[in-house]
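[1] Sequence plus the predicted model coming up.
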Amino acid sequence: MRDRVPVVVQGSGRRARRAGFAGVLWAAAELTVTVGVVVLLLVVHQGWWTNRQAAASAQDQVHALEREWGAVEPVGVPEPGPAVSGAAPATDPAGVGAEDGAGSGESAGGGAAPSRSARPARPAAEPPARDRAYAVLRIPRLGLVVPVAQGTDKRTVLDKGYVGQYPGTAAPGAEGNFALAGHRNTHGEPFRYINRLRAGDELIVDVRGRRHVYVVGRILNETTERDTGVIAPVPRSLVKPDYGYREPGAYITLTTCTPEYSSKYRLVVWGTLRS
């Protein structure tokens, strides 16, 4: 009898290797899909759910303040008064994070300093507590109604959907600069559309039942985050000195990040108190 020689199947090893490689690819694909779903959920949470929560909470705070105040009394331009807080002015003129391109700044209008001859407003009984809403900002053009709190801390003020007042800046309606920061994206994003404001638009601030009406005068579409001149008592950009004011007056400043979904630059809107 002939000896039988065992037959080696050459293709079986290759098929096993292919199967193993396919398994690795499948596992990698599953991992990629899982990571993608997690990232998508995080984006939805950050971009939609936090907005919903913060906006709802902010509106509840507005209603609480309105119930507390009752009727609102309009007032004129005051004589010089002390700042709301005794702290030094903030060093970051728009520390709102990315609450969030480049573009060039442009003037939106004249914005002459307001008269100082109008009747003075009654002084506040005491400074507002830090991190607590004490005023309401209304911007009719944008349909915006948002509470204002002291400070620009993200966790305790801005991420709650509030607008924050820079420490050391003037009280609402007082001579000096009432300077505010707000998120442009996420967490209620109250300042998302302030780039749509134009000269002559009203910025209304209600505090303790009294109303102060500012009028948009000038807009700086882009400056650095360290341009502290924009929140000075007489606001004027240190980076772009052609933008801002030169005379004392009662001013309001709105700051936020730009471009959208970025914190690279700051967008600034200035207004003056209506006499």
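    Nice, thanks for sending it over.
[2] all contacts plus neighbour counts: C-alpha atoms, from now on.
    OK.
[3] list the contacts for the closest residue to Val207 other than its chain neighbours?
    Of all residues not flanking Val207 in the chain, Ala135 sits nearest, at 4.5 Å (Cα to Cα, 6 or more residues apart in numbering). Listed by Cα atoms under 8 Å, 6 or more residues apart in numbering, the contact partners of Ala135 are Leu65, Pro147, Val148, Ala149, Val205, Asp206, Val207, Arg208.
[4] alright, now check it against this:
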Amino acid sequence: MSTVEHSGAGSGALVGPGGGSTRDPVRTVVRGIGELLITAGLVVLLFVVYEVYVTDIMSAAKQRDATAVLDQQWEQSTPEAERERTENYNRPEGEGIAKMYIPAFGADYAFTILQGTTEKTLEIGPGRYLDSGEPGAPGNFAVAGHRVGKGAPFNDIDLLASCDAIVVETRFSWFVYRVLPKRDEVDSWATTKGADPRCAGTGPLGGEYSGVVGQQIVAPSDGSVILPVPGRVDLRPDKGEEVALMTLTTCHPRFSDRERLIVHAVMVKQWAKNPDRPGETPPELKETS
């Protein structure tokens, strides 16, 4: 802001021969630049507050609504549906299809996974790539999510360690995925984490999947990471030969979309829900850190 200059003594103003005030053009320019920088800084600060905090609040409300709708759909059961217990993932863009839990992030980490990955959908929560596999099925169930702002469901997925559980709940089942070994763990897996009973079924994948590891960084244009065999654009295995994978994708590094952070996990267990025990949950949900 500009200041009013007085001609009286002690005011700090310059006094000319005739007693009138004069302006130092250099000081005026410097003051103007300073004011512009302060204003720009405030604008940037407000934008960051909006992106990181305000959008989180807005997304949390939308996520609660999506979860409530999904719960209502699951509760509206028919005798035929209960008898056949078949899942329905053929939902419109933006509707919930499943729930995701990552116990290592705490008992309160839970998000409804939506159908699709449009910007509008990802403002509500993590979204399933439409061309990817389905929860618990052979293939690659791929899910995208924001890392900063808009609920930031994948803010900390870089902290996931090999063997960490990713639990997916559907209407009739619980599917337990575990993060695959990271690249520097593959060679020593059998004598290190591979000896941990919790990691059963989570070792390095062989054959066509030998290049798939727990975490990688790729370019935003690399869509091969969500293929049935990640990274293999030349390969489409028969359904009976596909491994049941889950892939999480998000921007990298934080506050940037220059690259993509990828986490690959393999399904190790399926727990069918018992209609006589509606509150029963798989033991993996208790693996909180």
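    Here it is on my side, so go on. None of the values given here were measured: they were computed from a predicted structure.
[5] ok so, going back, how much space separates the aligned partner of the residue nearest to Val207 of the first structure in the second structure from Val229 of the second structure?
    Taking TM-score structural alignment as the alignment basis, one finds that Ala135 of the first structure is matched in the second structure by Ala98. As defined by Cα to Cα, to the nearest Å, Ala98 of the second structure lies at a distance of 23 Å from Val229 of the second structure.
[6] And for Pro17 of the second structure?
    Distance from Pro17 of the second structure to Val229 of the second structure, by Cα to Cα: 84 Å.
[7] Neighbour count: the two, which is higher?
    Neighbour count, other Cα atoms under 10 Å: between Pro17 of the second structure and Val229, Val229 has more, with 24 against 7.
[8] doesn't Val148 make contact with Thr55 of the second structure?
    No. Between Thr55 of the second structure and Val148 there is no contact under Cα atoms under 8 Å: 9.5 Å.
[9] Who has more neighbours out of the two?
    Per other Cα under 10 Å, whichever of Thr55 of the second structure and Val148 has more neighbours is Val148, with 22 against 18.
[10] Now which residue in the first structure aligns to the more buried one?
    Match for Val148 of the second structure (TM-score structural alignment): Asn185.
[11] cool, Glu242 of the second structure as well?
    Under the alignment (TM-score structural alignment), Glu242 of the second structure pairs with Pro248 in the first structure.
[12] re earlier: then the residue nearest to Val207 of the first structure would be within a strand, right?
    Yes. Under DSSP: H, G, I helix; E, B strand; the rest coil, Ala135 of the first structure falls within a strand.
[13] just to revisit the earlier point, for the match of Glu242 of the second structure, give its distance to Ala232 of the first structure.
    According to Cα to Cα, Pro248 of the first structure stands 11 Å off from Ala232 of the first structure.
[14] okay, these two: which has more neighbours?
    More neighbours surround Ala232 than the other of Pro248 of the first structure and Ala232, with 22 against 17 (other Cα under 10 Å).
[15] didn't the more buried one look like it was pressed against Asn177?
    Yes. Between Ala232 of the first structure and Asn177 there is a contact under Cα under 8 Å: 6.6 Å.
[16] Return every residue with contacts to both of those two.
    Joint contacts of Ala232 of the first structure and Asn177 (Cα under 8 Å, 6+ apart) are Thr169.
[17] May I see the buried residues of stretch 30-50 of the first structure?
    Gly47, Trp49, Thr50 (16 or more other Cα atoms under 10 Å).
[18] And the second one, what's its match in the second structure?
    Same thing as Trp49 of the first structure. Looks like Trp49 of the first structure aligns to Val54 there (TM-score structural alignment).
[19] Against His252 of the second structure, how distant is the closest residue to Leu180 of the second structure other than its chain neighbours?
    The shortest distance from Leu180 of the second structure to any non-neighbouring residue, by Cα to Cα, 6+ apart, is to Gly214 (4.2 Å). Note on Gly214 of the second structure: its distance to His252 of the second structure, by Cα to Cα, is 16 Å.
[20] Kindly report the same for Glu84 of the second structure.
    Going from Glu84 of the second structure to His252 of the second structure by Cα to Cα gives 42 Å.
[21] quick one, which of the two is more surrounded?
    Counted by other Cα under 10 Å, Glu84 of the second structure and His252 do not tie: His252 has more neighbours, with 20 against 8.
[22] so that one touches Glu259, yeah?
    Yes. Counting by Cα under 8 Å, His252 of the second structure touches Glu259, with 5.0 Å between them.
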